[in-house]
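K.L.:
Generate coordinates for the sequence data below:
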Amino acid sequence: MRWVNYVKGHGTLNDFVVIVDRYAAFPLSDEEVRHLCDRRAGVGGDGVLRAVKAKHIPEWDGDPDLWFMDYRNADGSIAEMCGNGTRVFGRHLADQDLISGREVDIATRAGVRRLTFHSDGSVATDMGVVGIDPEPVRVQLGGLEWSGTRVDVGNPHAVVLLDDGQDLAELDLTVAPTWSPAEAYPHGTNVEFVRRIDDHHLAMRVHERGAGETPSCGTGVVATVATHAAATGLGDGTYQVDVPGGVLTVVLTGDRAVLRGPAEIVAHGKASLPD
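P.N.:
This next block holds a predicted model:
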C-alpha cells in the first residue's frame, strides 16, 4: 500500500486534494485519483491538483522552473484548466513558502497563468483570452432544450443563458446535460446554466465534465460572464457571479478575463492509495 501526503482545499466549495510532487516521482493512476476524490472511501474532492516542477512535464516547453498544476478530474480524466483550482494551488504553495511575492506565474495545460494575492485573502487569476465560438450548440436536460454558446477558457464550455421566467433552482443537474451536434465537444464539456440578476450580477449552476454538478466552477464563471457580456453588448467591466458555493468576481477587458475569489486550505493529512 502506498501513502501520500496531501492537503484539502476549496475555492467557493469547489474542493481539491493537493499533492506536492516536485520531481514527478509520484505519478497517480486514474484509479488512485478516483480513490482520493471518493467522498466515502477517500479524502473527497472534485479533483486532484498535483504540483510538479514544470521541467518534469514532458509536454511543457515553457519556463522549466515554474510550478506546473497537473489537474485531474474526480473521475481520473485529465483537464486542461481549473480556475478555482489555480487559487487553491497557489494558496498552498504560498503557505509552504514554495512561491513568494504578490504576483506569481504558474504553468497549466492551458498555458501560463498569473496569480495575484490580495490582502483580504482572496486570489486573482489572469485567465487569459476567452474565446467565443459564433456557432451555437443545442443543450438538452430533463426534456428541455436551449441554445448554448461555445466558449473556450483553456477548457471547453457550453453556456446557457436562461430566460427571466426560468428557475435556476429547479434544474436537475444530477443528470448530465447532453448537446448537439455531439462532435462539438469530442472530449466532453462543462455546461453552465445562468440567470441574470442585473446587468453586472449573475447566478450560475454548473455540471462539470468528469465531476458532475459542483458548487462552483471558476472557468465556468468566466465563460458565463463573457457570454453574457457579448450577448447584451455590455462589454468590459466587473461582474459578480453567485454560485452555490459563494461569490466570484470577473474583470473583463476585451477578450481577456481576471477571476477573483477565496482560496482556503482546510486540512492536512496522509492518505492511503489502493493496491
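K.L.:
Please make it C-alpha for all contacts and neighbour counts, starting now.
P.N.:
OK.
K.L.:
so the closest residue to residue 108 other than its chain neighbours, which of the three states?
P.N.:
Nearest residue to residue 108 in three dimensions, chain neighbours excluded: residue 69, at 5.3 Å (Cα to Cα, 6 or more residues apart in numbering). Of the three states, residue 69 takes strand under DSSP: H, G, I helix; E, B strand; the rest coil.
K.L.:
wait, residue 69 sits on residue 107?
P.N.:
Yes. Look at residue 69 against residue 107 with Cα atoms under 8 Å: they come within range, at 6.1 Å.
K.L.:
quick one on the thing from earlier: ok, now which ones touch the residue nearest to residue 108?
P.N.:
49, 50, 51, 52, 86, 89, 106, 107, 108, 109 (Cα atoms under 8 Å, 6 or more residues apart in numbering).
K.L.:
Of these, just say which sits nearest to residue 193.
P.N.:
residue 86 (22.6 Å; Cα to Cα).
K.L.:
tell me how far stretch 139-152 is from the chain's mean position?
P.N.:
20 Å (Cα atoms, centre = their mean, to the nearest Å).
K.L.:
Any chance you could list what contacts that stretch?
P.N.:
Contacts for stretch 139-152 (Cα under 8 Å, 6+ apart): 130-138, 156-161, 171-172, 175-180, 223, 227.
K.L.:
which among those residues end up buried?
P.N.:
130-132, 136-138, 156-161, 176-179, 223, 227 (16 or more other Cα atoms under 10 Å).
K.L.:
Show me where the stretch 101-250 of the chain has its helices.
P.N.:
Assigned by DSSP state H, counting those that start in this stretch, the stretch 101-250 of the chain shows helices spanning 218-232.
K.L.:
check contacts around the closest residue to residue 86 other than its chain neighbours.
P.N.:
Once flanking residues are discounted, residue 86 sits nearest to residue 125: 7.1 Å by Cα to Cα, 6+ apart. Residue 125 is in contact with 83, 86, 87, 113, 114, 115, 116, 258, 259, 260, counting by Cα under 8 Å, 6+ apart.
K.L.:
just residue 248 next, same as before
P.N.:
12, 218, 221, 240, 241, 242, 259, 260, 261.
K.L.:
Skip the chain neighbours and tell me the closest residue to the most centrally placed residue in the chain.
P.N.:
In the chain, the residue lying closest to the centroid (Cα atoms, centre = their mean) is residue 82, at 2.9 Å. Closest residue to residue 82 apart from its sequence neighbours, by Cα to Cα, 6+ apart: residue 219 at 6.2 Å.
K.L.:
Now the second one, please; I'll put the structures next to each other:
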Amino acid sequence: MTIAQVTKGHGTANDFVLVHDPAGRESLDADTVRGLTDRRRGIGGDGLIRVIRSAALAESATPEPAAAEAAAAGAEWFMDYRNADGSVAEMCGNGVRVFAHYLVEKRLADPSAPILVGTRGGVKAVTVVDAPTGNATTGPWYRVEMGRWRMPAAGAGLEEQGSDSRVRTRGLDVDRPAVSVDMGNPHTVVALAALEELIAADLGAAPAVEPEPSHGTNVEYIVVEADGDGDRRTGRLHMRVHERGVGETFACGTGACASALAARFWAGAEGPVDWLVEQPGGTVRVEIDGDRVALSGPAVLVAEAVLTGS
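P.N.:
Predicted coordinates for the structure are as follows:
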C-alpha cells in the first residue's frame, strides 16, 4: 500500500474513505479496499471512493470506458467507487454528494456552478441547494441529477401483478413481494405494512431474492406514511437497506431513489412525485420527473487521516 493520506466523509451516515489520486498512481486492489474500510483494523467505511481525473482513469493500464465518456462530456473528475468488500460498484447516490463536497472543500470545483461527476452509472450533475425547511443538518445539501431509471419488468406483466420478485428476510414471517428498480445499479424494493415490521427485519443476514439477480442487488424495505392531511404533493416514507457487498447501512442514496420510485409505482399515476425518505442516518429528498430522478441531501467531511503502515 502506497496511500499516505485519506479523508473520511459521510452522507446521512453512509460513510466513505476518500483517496485523493488525481493521476491514478495508487493501486486499489480488493485487499487494500477491505483494509481501509475495515472498522476495527482500518479507517472504516461502507465504501471507498478514489478521487481521480476522468482522463487519467481513461488512459490507465486498466482503462475504464465510463471515464473516457465522462472526460468527453466535460467531467474533469471521476468517482471511482468500491464497496467495502473490494468489489467495484456502478453508482452511489450518497457517495456522489460526498465526492462533490470534497471537490468544493479542496477547491477543485466551483460550487456556484453545476459540478459534473463521472461515474460508472454515467455523468451526474451536482448543485448546492438549500435544505428543506425544518430539516436541520450539519453540512450543506447537494442535489444530484441521478439520470434515467427503469423498472426491468415493466411491460412484462408488472403493472398487473404489482411485483416481479419475492424476498425472504430473517425476522419476517413470510416471503414478501418486491419490485426491481434499475438506478444504474440494481435495487429490489419491499413494501411493509407497519413500522413494527420494518424494525423486526433482521438485515444482519443477506435477504434471499427470487429470482436471484445475476450480479446481486441492494434490497430496500419501506413503510409509506399515511396521507393524513390530504396533501398529495409530497410523500414520506421510512426505509432500511441491505447493500450488496456491504450489509445493512444507515442510508443509501440510489436506494432512496428506488424506494420513492417503487412507492410512486404502487400509488399509481396520482401519487406524489416529491418524496422525503427517512433512513436511520437521516432524511433525503427525491424528485421524480418522468423517466429521470434527482436526489438531494447533506454531505459532511469529518476527518483527515495519515496512514502509518500497511
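K.L.:
Need the contacts of residue 248 of structure 1 in JSON lines (columns: distance to residue 209 of structure 1 and neighbour count).
P.N.:
Output for the contacts of residue 248 of structure 1, formatted as JSON lines (distance: Cα to Cα, whole Å; neighbours: other Cα atoms under 10 Å):
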{"residue": "12", "distance to residue 209 of structure 1": "18", "neighbour count": "23"}
{"residue": "218", "distance to residue 209 of structure 1": "13", "neighbour count": "28"}
{"residue": "221", "distance to residue 209 of structure 1": "15", "neighbour count": "32"}
{"residue": "240", "distance to residue 209 of structure 1": "23", "neighbour count": "20"}
{"residue": "241", "distance to residue 209 of structure 1": "20", "neighbour count": "22"}
{"residue": "242", "distance to residue 209 of structure 1": "20", "neighbour count": "20"}
{"residue": "259", "distance to residue 209 of structure 1": "20", "neighbour count": "25"}
{"residue": "260", "distance to residue 209 of structure 1": "22", "neighbour count": "25"}
{"residue": "261", "distance to residue 209 of structure 1": "22", "neighbour count": "21"}
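K.L.:
and which of these is nearest to residue 251 of structure 1?
P.N.:
residue 259 (6.7 Å).
K.L.:
On the three-state scheme, the counterpart of the closest one in structure 2 is what?
P.N.:
In structure 2, the residue matched to residue 259 of structure 1 (TM-score structural alignment) is residue 295. Under the three-state scheme (three-state DSSP), residue 295 of structure 2 adopts strand.
K.L.:
From residue 7 of structure 2, how far out is residue 295 of structure 2?
P.N.:
Look at residue 295 of structure 2 and residue 7 of structure 2: by Cα to Cα, to the nearest Å, they are 23 Å apart.
K.L.:
ditto for residue 98 of structure 2
P.N.:
11 Å.
K.L.:
Name the residues contacting each of the two.
P.N.:
Residues touching both residue 98 of structure 2 and residue 7 by Cα under 8 Å, 6+ apart: residue 301.
K.L.:
before we move on, the earlier item: dump the contacts of residue 248 of structure 1 into TSV; add distance to residue 65 of structure 1 as well.
P.N.:
Shown next, in TSV, are these (distance: Cα to Cα, whole Å):
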residue	distance to residue 65 of structure 1
12	29
218	26
221	30
240	34
241	34
242	36
259	24
260	25
261	26
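K.L.:
How many neighbouring residues does the spatially closest residue to residue 7 of structure 1 that is not a sequence neighbour have?
P.N.:
In this structure, residue 7 of structure 1 finds its nearest non-sequential neighbour in residue 268, 4.3 Å apart by Cα to Cα, 6+ apart. Counted with other Cα atoms under 10 Å, residues neighbouring residue 268 of structure 1 total 13.
K.L.:
wait, what's in contact with the alignment partner in structure 2 of residue 155 of structure 1?
P.N.:
In structure 2, residue 155 of structure 1 lines up with residue 185, judged by TM-score structural alignment. Each residue near residue 185 of structure 2 by Cα under 8 Å, 6+ apart is listed here: 89, 90, 91, 121, 217, 254.
K.L.:
go again using 10 Å as the cut-off
P.N.:
Residues near residue 185 of structure 2 by Cα atoms under 10 Å, 6 or more residues apart in numbering: 89-92, 120-121, 149, 215-218, 254-255, 258.
K.L.:
In which helix or strand does residue 90 of structure 1 reside?
P.N.:
Using DSSP states H and E, residue 90 of structure 1 maps to helix 83-95.
K.L.:
Just the buried residues of that helix, please?
P.N.:
For helix 83-95 of structure 1, by 16+ other Cα under 10 Å, it's 83, 84, 85, 86, 87, 88, 89, 90, 91, 92, 93, 94.
K.L.:
okay, now residue 27 of structure 1: neighbour count?
P.N.:
Neighbours of residue 27 of structure 1 (other Cα under 10 Å): 10.
K.L.:
which SS class is it?
P.N.:
Taking three-state DSSP, the label given to residue 27 of structure 1 is coil.
K.L.:
now it: how far from residue 4 of structure 1?
P.N.:
Between residue 27 of structure 1 and residue 4 of structure 1 the distance is 11 Å, computed by Cα to Cα.
K.L.:
Residue 261 of structure 2 corresponds to which position in structure 1?
P.N.:
Per TM-score structural alignment, residue 261 of structure 2 is aligned with residue 226.
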